[in-house]
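[1] From the sequence below, what's the structure:
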Amino acid sequence: MTKAHSNGIGRPPIGRWFLIQGVVLVIVGLAFLLKSPIACYSAFLGGFIFIVPHGYFAFKAFRYSGARAAKKIMSSFYQGEAGKLILCAILFTMAFKWIQPLDVAALFLTFAVMLVTNLVAPFLANGRTQRN
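    Below you'll find the predicted structure:
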């Protein structure tokens, strides 16, 4: 039995999720280097715009645990989600305003790849711990 099974619900393996996302970002970013250096840094920027707000969300959402902290957990989730959306908007605005030249397709494609990776990472990270 894993710790999560023996003591109730445990915290998700966020570190593994971010490691998987980081590896995917490096692979995608370096793949865009084949197109151009501008596409490469634009891709890394798209990944950065994804990872930073999601890191904020993870910090806010998973800092409390246990049934006694249910109200704090819900409040933290809402705060984390609101902060994530605001950070995404600010970072996209900054990128479009201050980063020139910018390969918009590479930026958005990498952001989209990171969205898909975010959906898949929990299954990849948990796959090893759930097998007996």
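[2] Please count neighbours and contacts with C-alpha atoms only from this point.
    Noted.
[3] Now do residue 123 against residue 88, distance only.
    The gap separating residue 123 from residue 88 is 25 Å, by Cα to Cα, to the nearest Å.
[4] What secondary structure category should be reported for residue 64?
    Using DSSP: H, G, I helix; E, B strand; the rest coil, the three-state assignment for residue 64 comes out as coil.
[5] Second input sequence below; structure requested for side-by-side comparison:
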Amino acid sequence: MNAPFKSDLAKTGRKFAFKQIIITTVLVLLGTITTYFYWGLSQAQSVLAGGVVVIIPNIVFALKAFRYAGARSSEKVMESFYSGEKLKIVLTAILFALAFKFLAIMPIPFFISFCLVVVLPLLTPFFIKL
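    Below you'll find the predicted structure:
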């Protein structure tokens, strides 16, 4: 039961997390396409970059956090969530720095996209059924 990726609870958590990530990715791509047609390429690239800065750390968090589940491995569950969250924060900071250093970012579309994608996981449980 303590083996990673074997618990049904962990599988359920990973499945839900990846459904959220897929929905988020689709919405970011739709937002990018819409932005491209209304405001142009540079704003669309900024929207895409703002979404990617959130999506990649969320994928890493989901892989790290949902390794264990159940009462017997409660310490491992907490440890994997804490280490996943730390890794997510560090990766987000690194992606922010890389985006601003190497991409021609328009700040307003970038931060609007970033903020919307950060809030989106709070809304998706109303639309996703397990």
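[6] before we move on, back to that, so between residue 123 and residue 88 of structure 1, which is more surrounded?
    The residue with more neighbours, out of residue 123 of structure 1 and residue 88, is residue 88; 18 against 12, by other Cα atoms under 10 Å.
[7] Please say which position in structure 2 that one maps to.
    With TM-score structural alignment defining the correspondence, residue 88 of structure 1 maps onto residue 92 in structure 2.
[8] How much space separates its match from residue 107 of structure 2?
    16 Å.
[9] Looking at structure 2, name the residue matched to residue 16 of structure 1.
    Alignment note: residue 16 of structure 1 maps to residue 19 in structure 2; criterion TM-score structural alignment.
[10] Could you tell me how many residues sit around its match?
    If we define neighbours as other Cα under 10 Å, then residue 19 of structure 2 has 17 of them.
[11] Give me the secondary structure label for the residue nearest to it when sequence neighbours are not counted.
    Nearest residue to residue 19 of structure 2, sequence neighbours excluded (Cα to Cα, 6 or more residues apart in numbering): residue 128, at 7.8 Å. Here residue 128 of structure 2 is coil, with the state taken from three-state DSSP.
[12] wait, what's in contact with residue 128 of structure 2?
    Going by Cα atoms under 8 Å, 6 or more residues apart in numbering, residue 128 of structure 2 touches 16, 19-20.
[13] And for residue 115 of structure 1?
    Residues in contact with residue 115 of structure 1, defined by Cα under 8 Å, 6+ apart, are residue 50.
[14] One more: residue 8 of structure 1?
    By Cα under 8 Å, 6+ apart, the contact list for residue 8 of structure 1 is empty.
[15] mind checking how far it is from residue 68 of structure 1?
    Distance from residue 8 of structure 1 to residue 68 of structure 1, counting by Cα to Cα: 13 Å.
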